[in-house]
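Participant: Got a predicted model here, sequence first, then my questions.
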Amino acid sequence: MAACFLMSDLGTLSYYLGIEVRQGKEELTLGQSVYASKLLERNGMAECKPCVTSMGERLKLTKASTTAKVDATLYQSIIGGLRYLVHMRPDITFAVGYVSRFMEDPREDL
């Protein structure tokens, strides 16, 4: 390819589009821990403790809620960040998909 295209060697890949890349002799490891930490910090949740489940059991949310509306732009930004995080964290896929249903009209009880 170098004969056909102007190329330069940028070294080994370590970080690309929010995905950390660690290259060993026998393995290639991908992760998003830095992205997840920045997402938590940006939304004031950096000090929150981790939990075993990403969503409460038998949680019932409804669009017919009477609670106050929240900032839709902020809510959509958070959900967008979580949806990108799902690529590396399939354990949160269901919870993120569930709360994504309320992006049009988010309420305080979500």
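Facilitator: Sure, I can see it.

Participant: For the rest of this, base every contact and every neighbour count on C-alpha atoms.
Facilitator: Noted.

Participant: Can you show me the helices along the protein?
Facilitator: In the chain, the segments counted as helices under DSSP state H are 33-42, 72-85, 93-100.

Participant: Below is structure B, check it against A:
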Amino acid sequence: MDDLIITDARTEDINGFKREMAACFRMSDLGSLSYYLSIKVRQGKEELTLGQSAYASKLLKRSDMAEYKPCVTPMEERLKLPKANTAAKVDATLYQSIIDGLCYLVHMRLDIAFTMGYVSRFMDDPKEDH
């Protein structure tokens, strides 16, 4: 199974393309796109809005941070975290999973790009206070 997302300003062109594809391939039309790869799609007459709030909420819950208050700056300014540290180790698999989730989320949230890059430095040896 393959998915195909068709976009065009003209509905007639989209319908024509779908007819041509249906003549060559067995396919089904799922209608307007509303959710794809954890991205919610809202289509208006003049705009298309993409969002990942549900994905971000799941990521916050998985990292036990759902109850934290949001902040303007996602990381303390000029924060220095040493690679060598005596703090207790954390679950590396969970840490790496959260970092992977942030990597996906950063495509829509550029404001977390620097922080995500910074914390990903510790993927090989995560500690509690990193």
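Facilitator: Right, received. Where do you want to start? Source: prediction; values computed, not measured.

Participant: Drop the TM-score for these two in here.
Facilitator: Superposed pair, TM-score by TM-score structural alignment, normalised by the length of the first structure: 0.95. Supporting alignment: 110 aligned residues with a Cα RMSD of 0.9 Å.

Participant: returning to that earlier point: got CSV for the helices of the first structure, with distance to residue 60 of the first structure too?
Facilitator: Shown next, in CSV, are the helices of the first structure (distance: least, Cα to Cα, whole Å):
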stretch, distance to residue 60 of the first structure
helix 33-42, 24
helix 72-85, 18
helix 93-100, 10
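
Participant: closest one to residue 64 of the first structure among those?
Facilitator: helix 93-100 (14.3 Å; Cα to Cα).

Participant: quick one: contacts for the counterpart of residue 91 of the second structure in the first structure?
Facilitator: Aligning on TM-score structural alignment places residue 91 of the second structure opposite residue 71 in the first structure. Neighbour list for residue 71 of the first structure: residue 106 [criterion: Cα atoms under 8 Å, 6 or more residues apart in numbering].

Participant: and residue 53 of the second structure, what pairs with it in the first structure?
Facilitator: Using TM-score structural alignment, residue 53 of the second structure sits opposite residue 33 in the first structure.

Participant: what sits against that match?
Facilitator: Residue 33 of the first structure neighbours (Cα under 8 Å, 6+ apart): residue 20.

Participant: Please report how far it lies from residue 104 of the first structure.
Facilitator: Note on residue 33 of the first structure: its distance to residue 104 of the first structure, by Cα to Cα, to the nearest Å, is 28 Å.

Participant: again with residue 75 of the first structure
Facilitator: 9 Å.

Participant: Same question for stretch 95-110 of the first structure: list its buried residues.
Facilitator: Neighbour counts over stretch 95-110 of the first structure (16 or more other Cα atoms under 10 Å) mark 96, 100, 102, 103, 106, 107 as buried.

Participant: neighbours of the aligned partner of residue 50 of the first structure in the second structure, just the number please.
Facilitator: Here residue 50 of the first structure is matched to residue 70 in the second structure, going by TM-score structural alignment. By other Cα atoms under 10 Å, the residues close to residue 70 of the second structure number 8.

Participant: what does the one 10 residues further on give?
Facilitator: Residue 80 of the second structure: 9 surrounding residues under other Cα under 10 Å.

Participant: Right, I'll call it a day here.
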